[in-house]
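Trainee: I'll drop the sequence and a predicted model, then ask my questions.
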Amino acid sequence: MSSTVIIANPVSGRRRAGLAQAPAEQVRAVVAGAQGACDLAYTKGPADAERLVREYVTGEGGRVRRVIACGGDGTIQQVARALAELSPSLGADAPALGVIPAGRCNDLARALRIPLDVTLAARVLTAGREAALDLAAVNGRTYCTVATMGFDAAVSRFVDRMRMPLKGTPAYLYGALRVLARYHAPHMTLEGDFGRRQGRIFMISTANTSSYGGAIPIAPDARPDDGVLDICIIEHRPLPEIVATLISAVRGRHAGRRGVELLRTRELRIQTDRACELWADGESIAEAPATIRVLPAAIRVVLPE
């Protein structure tokens, strides 16, 4: 077994499997050319990335120094989750996470300033530095970027189901337009280091990184290495105000608008008056009631110099 393993999703970004394998092969060629042999394994179904990480890291073929996730934010989430669960027992021998963005939105790569071009991202793996990375967990399930509930979760659900050739922010904006007219904001109770908030909440985002939906800066000051979560709460308001706030949010200019509150906390507890999903890293991850916690320095990640 080589010291570097690539875990790749062959259908990230909803591409046909035969076409989606090219990025992972390209990454293997770059890494192998600089560091020697590099293993490559493709996922075959949901949660398969976690299984592959455990098999490689705990196997008897020698120490794995880096596990590279090649795919969308969901694939990267699975690899990061498995590494976070294994890291406490491995200590200094725990592998670092490498990120190759190959999905719809690639929000973690953007937050870490990893190039979206596959070749340039692969070069980061050969010449980059390792640093600690915070993760977060909702009801015990780990995520990397932003967990959303309310309107933006409803949009995520719509975008996930739609069959259109849209990616990133255009897909989110199209989904927002389709969902907005029929969306009804739930009543929520929110508790954290900031105290308590109650009322009809249009949407709430709990951010480990600053953006989601392909570079929408919902929590502009969020950093994945500061040991806290940034919270963006948008209250229920009349439709014209909501539309104006959403337009501002896409540009990262929503701070200070009426009905918008940006907070920080190490833990957030959410209760709702009806069933509500939470989405994170492009996937449905939990339902309310929910407890979200930051996981400081949960894993190490390879970053550009």
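Mentor: Noted; the coordinates are in hand.

Trainee: from here on, just use CA atoms for contacts and neighbour counts.
Mentor: Will do.

Trainee: the stretch 151-300 of the chain: strands as residue ranges?
Mentor: Applying DSSP state E, counting those that start in this stretch to the stretch 151-300 of the chain gives strands spanning 187-192, 195-207, 229-235, 260-265, 267-272, 277-280, 283-287, 290-303.

Trainee: I would like the residues contacting the first one, please.
Mentor: Strand 187-192 has contacts (Cα atoms under 8 Å, 6 or more residues apart in numbering) with 196-201, 265-273.

Trainee: one more time with 6 Å, if that's ok
Mentor: Contact partners of strand 187-192, identified using Cα atoms under 6 Å, 6 or more residues apart in numbering, comprise 196-200, 265, 267-273.

Trainee: secondary structure element holding residue 100?
Mentor: Following DSSP states H and E, one finds residue 100 within strand 96-101.

Trainee: quick one: name whatever helix or strand follows that strand.
Mentor: helix 107-111.

Trainee: distance between whatever helix or strand comes next after that following helix and the chain's centre?
Mentor: Counting by DSSP H and E, the next helix or strand C-terminal to helix 107-111 is helix 118-127. In terms of Cα atoms, centre = their mean, to the nearest Å, the centre of helix 118-127 is found 20 Å from the chain centre.

Trainee: who's in contact with helix 118-127?
Mentor: So helix 118-127 is contacted by 27, 100, 114, 115, 304 (Cα under 6 Å, 6+ apart).

Trainee: which one among those residues gets closest to residue 162?
Mentor: Of all the contacts of helix 118-127, residue 162 sits closest to residue 100, with 24.7 Å by Cα to Cα.

Trainee: so how far is residue 85 from that closest one?
Mentor: 21 Å (Cα to Cα, to the nearest Å).

Trainee: likewise for residue 275?
Mentor: 29 Å.

Trainee: which one's more surrounded, the two?
Mentor: The neighbour count for residue 275 versus residue 85, taken as other Cα atoms under 10 Å, is higher for residue 85 (14 against 10).

Trainee: so that one: helix, strand or coil?
Mentor: helix (DSSP: H, G, I helix; E, B strand; the rest coil).

Trainee: return the residues in contact with it.
Mentor: Residue 85 neighbours (Cα under 6 Å, 6+ apart): none.

Trainee: residue 302 contacts residue 114, correct?
Mentor: No. Applying Cα atoms under 6 Å as the test, residue 302 and residue 114 come out as separate, 9.2 Å apart.

Trainee: the structure to be compared is supplied as follows:
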Amino acid sequence: MTVRRSDCDCVVILHNPKAGRWPADKKVRRLVSALNERGYSVRVSQNLGEAVELANREFEAGRLKCLIGAGGDGTAGELINRVVPGLPLSFFPTGTSNLVASYFGFSRKPAKAVETLTHGEPIAIDAEMANGRLFLVMLSCGFDAAAVEMVHRRRMEGHRGGRGGFATFIGPICHLIGAYPFPEMSVEVWNGRDGSDGISAHPQANPSATIAAKWVFVFNVPRYGWGLPIAPEASATDGALDLCTYRGGGFWKGLWYTLTTQFQLHRRLRDFQHLRGRRFRVTAEAPVPYQLDGDPAGYLPVEVEVAPHRVHILVPKPVARRLASTAAGN
């Protein structure tokens, strides 16, 4: 049995040195110094396996206050897939998009990060699972996933020193505008209904709906890498996922969808559809990539489902109250 104590003083930090546009070594050192000043015993590692093993061991022994992921959304994704159930996580954003950090209120400032660790509140949040892999923010299939895949490949080849940044997407997007074929995808929905309705308590043997689309997004939280408010009502505490699809293909359709979505007019489009559900399966006859939280994850088919209350994080009190209010409203 896991021992839980209020006086746990061990903090483990996984520092991803490749996250973000610029090195974050100085920020991480300031974070460590601030934690030491508060009396925490801090261990820092740049090795994912080592950091997770240490955190899991300290948690089972009842000594762990928190495991902090110093990196971006990819770092968060790696941690939630490796830690033991119930282990408390926090994040110190040093990545490019930092979608997880922006939604859950994690600060880039060491002093505020320590304040959250000391006075924050633990909450259990939903995660998404795609073909068995957990992630926190969103899945998308098609054009933007192809751009993510191309950027990742360039990083692996050493482009920009292996670092990210929004500027790295310009070239791939320009290339794909004229080359991407926009193949049609089919989305099977289980427990899917109009967003104004509830979610059925029991899964069905057969899908309740099947949708044809050329852009597919599944959200756990209302964040997207380009800042587009595609699913502003998505919540990580409602036990459901938000599926958003656009039916048209091609550059001009994509530009139109981007503009209407930016001004939150996309709900008026006849070729936009929003459903809520617990499980979706996306397939295509042609090879179509999909991405999870800004990282390439493979090619269709993919089955994505909600994992309720799967991840435990320590967040600022105002964020905990907001999330609790959202959960109560559902």
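Mentor: Cool, the structure landed. Just so it is clear, the structure is predicted and the values come from calculations on it, not from any experiment.

Trainee: before we move on, back to that, okay, the strands of the stretch 151-300 of structure 1 in TSV with mean neighbour count and distance to residue 69 of structure 1 next?
Mentor: Shown next, in TSV, are the strands of the stretch 151-300 of structure 1 (neighbours: other Cα atoms under 10 Å; distance: least, Cα to Cα, whole Å):
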stretch	mean neighbour count	distance to residue 69 of structure 1
strand 187-192	19	32
strand 195-207	20	21
strand 229-235	24	24
strand 260-265	17	29
strand 267-272	19	27
strand 277-280	24	17
strand 283-287	18	16
strand 290-303	22	11
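
Trainee: next, format those strands as JSON lines and append distance to residue 151 of structure 1.
Mentor: JSON lines is the format used below for the strands of the stretch 151-300 of structure 1 (distance: least, Cα to Cα, whole Å):
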{"stretch": "strand 187-192", "distance to residue 151 of structure 1": "12"}
{"stretch": "strand 195-207", "distance to residue 151 of structure 1": "5"}
{"stretch": "strand 229-235", "distance to residue 151 of structure 1": "10"}
{"stretch": "strand 260-265", "distance to residue 151 of structure 1": "14"}
{"stretch": "strand 267-272", "distance to residue 151 of structure 1": "14"}
{"stretch": "strand 277-280", "distance to residue 151 of structure 1": "10"}
{"stretch": "strand 283-287", "distance to residue 151 of structure 1": "14"}
{"stretch": "strand 290-303", "distance to residue 151 of structure 1": "17"}
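
Trainee: got the angle for the strand or helix carrying residue 77 of structure 1 vs strand 290-303?
Mentor: Using DSSP H and E, residue 77 of structure 1 sits within helix 73-90. Per axes from the mean of the first three to the mean of the last three Cα atoms, to 10 degrees, the angle that helix 73-90 of structure 1 makes with strand 290-303 is 90 degrees.

Trainee: buried ones in helix 73-90 of structure 1?
Mentor: 73-84, 86-87 (16 or more other Cα atoms under 10 Å).

Trainee: please apply the same query to stretch 129-147 of structure 2.
Mentor: Applying 16+ other Cα under 10 Å to stretch 129-147 of structure 2 flags 129-130, 134-147 as buried.

Trainee: corresponding residues in structure 1 for it?
Mentor: Here stretch 129-147 of structure 2 aligns to structure 1 at residues 137-155, judged by TM-score structural alignment.

Trainee: please name the nearest non-neighbouring residue to the counterpart of residue 206 of structure 1 in structure 2.
Mentor: The alignment partner of residue 206 of structure 1 in structure 2, by TM-score structural alignment, is residue 218. Leaving aside its chain neighbours, residue 218 of structure 2 sits nearest to residue 243 (4.5 Å; criterion: Cα to Cα, 6 or more residues apart in numbering).

Trainee: the one you found matches what in structure 1?
Mentor: With TM-score structural alignment as the criterion, residue 243 of structure 2 matches residue 231.

Trainee: residue range for the strand holding residue 100 of structure 1 in structure 2?
Mentor: Strand 96-101 of structure 1 lines up with residues 88-93 of structure 2 when matched by TM-score structural alignment.

Trainee: same check, this time on stretch 273-291 of structure 1
Mentor: Stretch 273-291 of structure 1 maps onto residues 285-303 of structure 2, going by TM-score structural alignment.

Trainee: residues in contact with that stretch?
Mentor: With Cα under 6 Å, 6+ apart, stretch 285-303 of structure 2 has contacts from 130-131, 137-142, 145-146, 149, 280-283.

Trainee: show me which of those residues is closest to residue 100 of structure 2.
Mentor: For those, the nearest to residue 100 of structure 2 is residue 137 (6.7 Å; Cα to Cα).

Trainee: so that closest one sits against residue 217, correct?
Mentor: No. Using Cα under 6 Å, residue 137 of structure 2 makes no contact with residue 217, being 10.6 Å away.

Trainee: how about residue 187 of structure 1: what's its closest non-neighbour residue?
Mentor: Nearest to residue 187 of structure 1 is residue 200, by Cα to Cα, 6+ apart, at 4.1 Å.

Trainee: pull the contacting residues for that neighbour.
Mentor: Contacts of residue 200 of structure 1 (Cα under 6 Å, 6+ apart): 185, 186, 187, 236.

Trainee: list the contacts of the residue nearest the centre of structure 2.
Mentor: Closest to where the C-alpha atoms of structure 2 average out (Cα atoms, centre = their mean) is residue 137, at 2.7 Å. Taking Cα under 6 Å, 6+ apart, we find residue 137 of structure 2 in contact with 220, 221, 293.

Trainee: most neighbours, which of those residues?
Mentor: residue 220 (28 neighbours).

Trainee: that one against residue 241, yeah?
Mentor: Yes. Contact criterion Cα under 6 Å: residue 220 of structure 2 and residue 241 qualify, at 5.3 Å.
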